[in-house]
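>>> Okay, structure incoming, though there's no sequence with it:
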């Protein structure tokens, strides 16, 4: 015991110093106190002396700055410079284009929760709320999804006109240029509400307000471009699109083969300096109806008309639809969700230099411009669309599951359906919190590069999961398309959001952790920038500070991860109340575990890490779920910690934590350097995996929230179009739930009496009349049951059509051309 005592004392002192991230001097002082205490408690003197010598050998070189830099920093700088993977200009631009917010705290291993909780509660101005309740509500009322998706394959002229007149294309264009000047949060709220009735309408409004000419002109345009184009874009005189992707450049936008040659050319009767463009683009939303096309291309100046550089780089230009040589192709048909989308081609399309966004000063800056604006657009449009669809689906299918009966029981009471309802409720709750938090970050002036990728990927994935479970619950109601169907089109369209604005597979495996590990890490970017300092003395000083900060950071996180795992996250300072404090402590643990895994992976794999996409994807999952869980907790705090939200909060949180542990354990089991995995496993999972998926009991509570009247369900429904009107079958079903609940006791009483009677009537109306005569029910109760039957029929009925209604115009044209019978053509 006398030998172990000083060893144990030094380990405790070291653990305390590492846990609290104390300085080397403080660590040395604690070790000294521990050794003196061991001496006084009759610890082994030999062991104490040995430990003191070892501590001195560590502390002295680290505390004496010149000695540390000569013996340790200088050789490590040479080694680091040699192994540091080279960054291309495009990678560097992507890393430097965004800001770091709360996600940086999650990468720290010791989140400062006050930074998150002190952020202002996301709120709309009175003007924004009035627009949401007025024109946005009216646009939803005008929207007939069946007419748009099936009959017209387009918005009706009245809807196009309403969108333009009410400046839906100018939500974020400043008022001085004729726009509405709304915040990014308001942009999110509008798209969310429109998406709850039609993804075609939401995408039509969303694209001009995200990545498009207006956003780029506002940030980089010349004053002349702002004065001319922004008012025209705001009021719909110009319909914009942005042409980026093509047959040979999808997610890899830096590989675009489209090019422009700087030359002299004819423009509006004058010979001016400009660019002659050759392009081939596809998947361009709003292209078929656009009058102003933003184009990304690689710019060349072979005659050196602008300077000495021939390959100027990616640039962005504004091309009028009327430009000679520009061809707007026919429409694409995206999965029965016929928003305007199509190809654009051009050969020798000349535009003057004044059409280059930002003028010739921004020639070659297109990639940076895109990176800075893409993260803003990715933060809002697709996450908001997923939120609107998920929230509307949750509250609608909850009512449907209560109304629809099988074997005399509401289908929502079956445990299999309960499981699906619980997943829908948990995902909708998480999507709502995540999408709002990311939009709020943009509204605060941030450029959330990493959160935007997290939000885009996970909102669309959870949205697809909601659509799948929704279809499983409603069954035949969902697969029979028609005006009454509230589920089928969402399921058909769900892969679209997965694919656009960066394919989800690449977003997960390359972007989330790949960008976050460098951008969000508190020391890696500092180390990388230190190697670029020209002055040798300043370079070694900067690297020394970053390197040893990083080493202490890594040791601290290893200790914190092990301690939290060992104690089940039962201890440690954390915000929240008695219910949520344990949640914050769990996130402290997983934040430290992520930091340990990230540091070890960057150390062991270096530049090869970017090619380990499975590992990168799993670590990205950990960061993502930490961010999602944080957003859920922040939203709970902003709402005043409502007790009725606790089942939804707990379900979403435990689902996130289960995914975190799954990702960490899978990463360790497949770690490419096996000895490192053996070392990390006891630090992260000393007792093995402990987190579990949400329990059936918790799932039952979530399903009950969706199937009954309560304030938690009402909060979930906030911001979506639940108005019960002819063109909103989901809204009608949502509105039926209160009446159905009130009628349930009467129905049970009536059905029990009917079952025990000898009445021979088979028709429902005759049975009601007999029930009144037999005094089972009153006249008022009979009227209530008649209404219940009518509402139930409206909820569960599906549509049918004359065969000619389902035949396309192309089929009729084919018959006319061939003079054949339908059977012969078939």
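Now that the structure is in, tell me what you want to look at. As the structure is a computational prediction, the values presented were derived from the model and not from experiment.
>>> Could you use CA atoms for every contact and neighbour count after this?
Fine.
>>> Quick one: list the elements packing against whichever strand or helix holds residue 517.
Residue 517 belongs to helix 513-519 when assigned by DSSP states H and E. Judged by 3 or more CA pairs under 8 Å, 6 or more residues apart in numbering; DSSP states H and E, the packing partners of helix 513-519 are helix 89-96, helix 524-530, helix 613-638.
>>> try 7 Å
helix 524-530, helix 613-638 (3 or more CA pairs under 7 Å, 6 or more residues apart in numbering; DSSP states H and E).
>>> closest one to residue 239 among the ones you listed?
helix 613-638 (35.0 Å; CA to CA).
>>> returning to what we had before: please identify the deepest-packed of the helices and strands packed on helix 513-519.
helix 613-638 (a mean of 23; mean count of other CA atoms under 10 Å).
>>> Quick one: name whatever helix or strand follows it.
Next along from helix 613-638, by DSSP H and E: helix 646-669.
>>> take a look at this one as well, against the first:
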């Protein structure tokens, strides 16, 4: 989300890198023989690096981003040696009894109250729904029980968000925003005792509806460059206050919020707080109604609209005690945001994306077997089947990633690189699956109305792609930009040693890095020649061992290429977004594949899920292969020439994987083309309506009935092949088959019931002219929201 996370890349000038490597190797050799001369030599190297500015200084904001959270399983891939014994020991959690009861109780009650089409049409959450949200504690999941909150786990919060958002994203924002980065989370971790006692109970009850003011017209993904101003001054009564000027936009719940958490750059010209003139980014609480503060106007987001709008402040005055954490915490806003986003990116937006992917599974799996063309179910046509198989397998992969990453958060691990991968790739993949689902449903997906259950998910997908930092920047700047230094076993240690002028730390870190690099070269060559067959694999399902071996092989190559990038490109990486994006792709698909294997083991190696695992891992490895080929083809300089001319052909002749085969997509599609225990398990977590005459309810009714009569229809079809029955639709021949004794009267009745349900399920909504046309008020009253010239705004 923030480019400050990418400004710390190591900087090696291309012409100097080889001199540096030769010098390091020479010194290392001397050091093995003459220790004291080696120390002197390393001191010389360090001074040389300082004088040639090989490594940049890391600013305070950059360091706060680097030090936020933890290195998790991603560290093994950056080191070139993923440890699957350790990975399989990582938790894969379940909801506790209280959380499951809330999901089955109040959560289901809330969804049953919401007429999703009416909310979609009016853009408004009904008063009784909002009152229920507040009364049942839907805004309190992050808040400790001592302050009236639910204190649910990140996994539970994610699961609840996924369930509600699929039904109504408009309603879901009233759950997502209070339980994401904002007042409750920041006060819980950093607030004073007075702030906790005052605000947390009121946030838990919904008395305060919060929003978080961060994004500005000139600061979106580059949030470190916000221009919102806060100036410390002493008022006429001698009290220390802050005067705020700001203009924020894209703020969810801003039009209805009565408590804003505002991020601003705080200055103190008279040093009243004793922290100097330029204090830095600070988070401040602002109450609705304070003089100079304006909110209530709306943006109109694409797809499923929700309360979102600008926040504008002109000379807004608040107390220094409205800083979260009080005056002592002034200037710590950036650190607070980085620490909470380190894990937070893996919760809300992935939850919405993965809930949407399950909705696509539920819809397309059913519709592909209910809808017929050319006398057969469209899901049996290979073109459609290819889409359905991809949807089923990648949804399995996405859910595995959600649960695995939230399980890490449950355990107190907050991995910023993994969280960035989750946010970026789950929303991108979900958007692609939504498009595939629309292709399968065709006209039924396009025609809007109460019975359409796919279009709103498809149309709203761009929101998740842009929120919390555009995915383009997350992919091309953050994931590898942050991971290359933070997750590498030695890079940050070398940078720290140079900055501290610590020869001993520099010597040990650099020698270790050189050894790691040399060993890594041999490791990638060995695994490449042997296709990872000798890689150490833990005791896992025999059918999946090949995927572990290939991920170890891929990890070795990724570690090698990471070292190449840091040695040869270094500080220029942040300008090489196309290249770093390919590094991010390789890392992301390795992590997503790893999560899929973890799920398969955690869920007891369900044999019926193997087609999904096979497709998902083959797809993940083929995408990793594609990323590696792109890196080889676009690497800079002499090293790039070596990669292109000597290593590209072996890479292509000896690939990690090729895309999933037709047979794989066939087997994967079958997992969601029967209404059975597996189908229900794969869509677990979305609301299944009791109403069987509308939307998903009537589709599932038809799907269930058709699955039940499938053996009956098979007997009719067999009779046709034996020429006992004429050609035609097997359902329409049920009466004739009954007269011939092929099926019973009861079975013929079941077939007729299933046929009627099919015809009902494929209908789309029709509106009268009075219902369809709505009065057009034009653009009168709409304005850009830009400040007038004389206003002093940030």
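In hand now; what should we look at? Since the structure is predicted, the reported quantities are computational estimates derived from the model, not experimental observations.
>>> where does the TM-score land?
TM-score of the superposed chains, computed with TM-score structural alignment, normalised by the length of the second structure, equals 0.89; 751 aligned residues with a CA RMSD of 2.8 Å.
>>> ok so, going back, ok, which of the helices and strands packed on helix 513-519 of the first structure comes nearest residue 70 of the first structure?
Per CA to CA, nearest to residue 70 of the first structure of those: helix 524-530, 16.6 Å.
>>> The closest one corresponds to what range in the second structure?
Counting by TM-score structural alignment, helix 524-530 of the first structure falls onto residues 491-497 of the second structure.
>>> how far apart are that stretch and its match in the first structure?
Overlaying the first structure shows stretch 491-497 of the second structure at a mean distance of 0.8 Å from the equivalent residues (mean CA distance after the TM-score superposition for the first structure).
>>> okay, now residue 157 of the first structure: neighbour count?
Number of residues near residue 157 of the first structure (other CA atoms under 10 Å) recorded here: 9.
>>> so what corresponds to it in the second structure?
Matched to the second structure by TM-score structural alignment, residue 157 of the first structure sits across from residue 127.
>>> now swap in residue 543 of the first structure and tell me
Under TM-score structural alignment, residue 543 of the first structure pairs with residue 506 in the second structure.
>>> what's near enough to touch the residue mapped onto residue 141 of the second structure from the first structure?
Under the alignment (TM-score structural alignment), residue 141 of the second structure pairs with residue 171 of the first structure. Listed by CA atoms under 7 Å, 6 or more residues apart in numbering, the contact partners of residue 171 of the first structure are 179, 180, 181, 182, 187, 209.
>>> How much space separates the alignment partner in the first structure of residue 370 of the second structure from residue 741 of the first structure?
The equivalent of residue 370 of the second structure in the first structure is residue 403 (alignment by TM-score structural alignment). Distance, residue 403 of the first structure to residue 741 of the first structure, by CA to CA, to the nearest Å: 9 Å.
>>> rewinding a little: which among the helices and strands packed on helix 513-519 of the first structure is found nearest to residue 164 of the first structure?
Closest among these, once you apply CA to CA, is helix 613-638, at 33.7 Å.
>>> Mind reading off the mean deviation between the closest one and the second structure?
Looks like 1.0 Å for helix 613-638 of the first structure (mean CA distance after the TM-score superposition for the first structure).
>>> What span of the second structure is that helix aligned with?
Under TM-score structural alignment, the match for helix 613-638 of the first structure is residues 577-602.
>>> Give me the distance from the matching stretch to the chain's centre.
Centroid separation for stretch 577-602 of the second structure versus its chain: 12 Å, with CA atoms, centre = their mean, to the nearest Å.
>>> Going by residue numbers, what spans are strands in the first structure?
Using DSSP state E, the strands found in the first structure span residues 240-243, 259-267, 270-285, 292-300, 311-320, 326-328, 341-352, 405-406, 409-410.
>>> Figure out which of the ones you listed is closest to residue 482 of the first structure.
Of these, nearest to residue 482 of the first structure by CA to CA is strand 405-406, at 21.9 Å.
>>> Can you give the contact residues for the closest one?
Residues contacting strand 405-406 of the first structure (CA under 7 Å, 6+ apart): residue 411.
>>> Superpose on the second structure and give me the mean offset of it.
Looks like 0.5 Å for strand 405-406 of the first structure (mean CA distance after the TM-score superposition for the first structure).
>>> How far does that strand sit from its chain's centre?
36 Å.
>>> for stretch 175-190 of the first structure, same thing?
21 Å.
>>> try stretch 358-368 of the second structure
Distance, centroid of stretch 358-368 of the second structure to centroid of chain: 21 Å (CA atoms, centre = their mean).
>>> go on, stretch 408-422 of the first structure?
Centroid separation between stretch 408-422 of the first structure and its chain, computed with CA atoms, centre = their mean, is 29 Å.
>>> how far does that stretch stretch from start to finish?
22 Å.
>>> Could you give me the buried positions within it?
For stretch 408-422 of the first structure, the neighbour count (16 or more other CA atoms under 10 Å) marks 411, 412, 413, 417, 418, 419, 420, 421, 422 as buried.
>>> Give me the aligned partner of the last one over in the second structure.
If I follow you right, that is residue 422 of the first structure. So, by TM-score structural alignment, residue 422 of the first structure is matched to residue 389.
>>> For burial, what's the neighbour tally of the residue lying closest to that match once chain neighbours are set aside?
With sequence-adjacent residues excluded and distances taken as CA to CA, 6 or more residues apart in numbering, residue 389 of the second structure is closest to residue 669, at 3.7 Å. Residue 669 of the second structure: 29 surrounding residues under other CA under 10 Å.
>>> Quick one: residues contacting the aligned residue in the first structure for residue 669 of the second structure.
Aligned by TM-score structural alignment, residue 669 of the second structure pairs with residue 703 of the first structure. By CA under 7 Å, 6+ apart, the contact set of residue 703 of the first structure is 418, 421, 422.
>>> Can you tell me how far the match of residue 370 of the second structure is from residue 738 of the first structure?
11 Å.
>>> Would you mind measuring from the counterpart of residue 219 of the second structure in the first structure to residue 238 of the first structure?
Residue correspondence to the first structure (TM-score structural alignment): residue 219 of the second structure is matched to residue 249. Using CA to CA, one obtains 27 Å as the distance from residue 249 of the first structure to residue 238 of the first structure.
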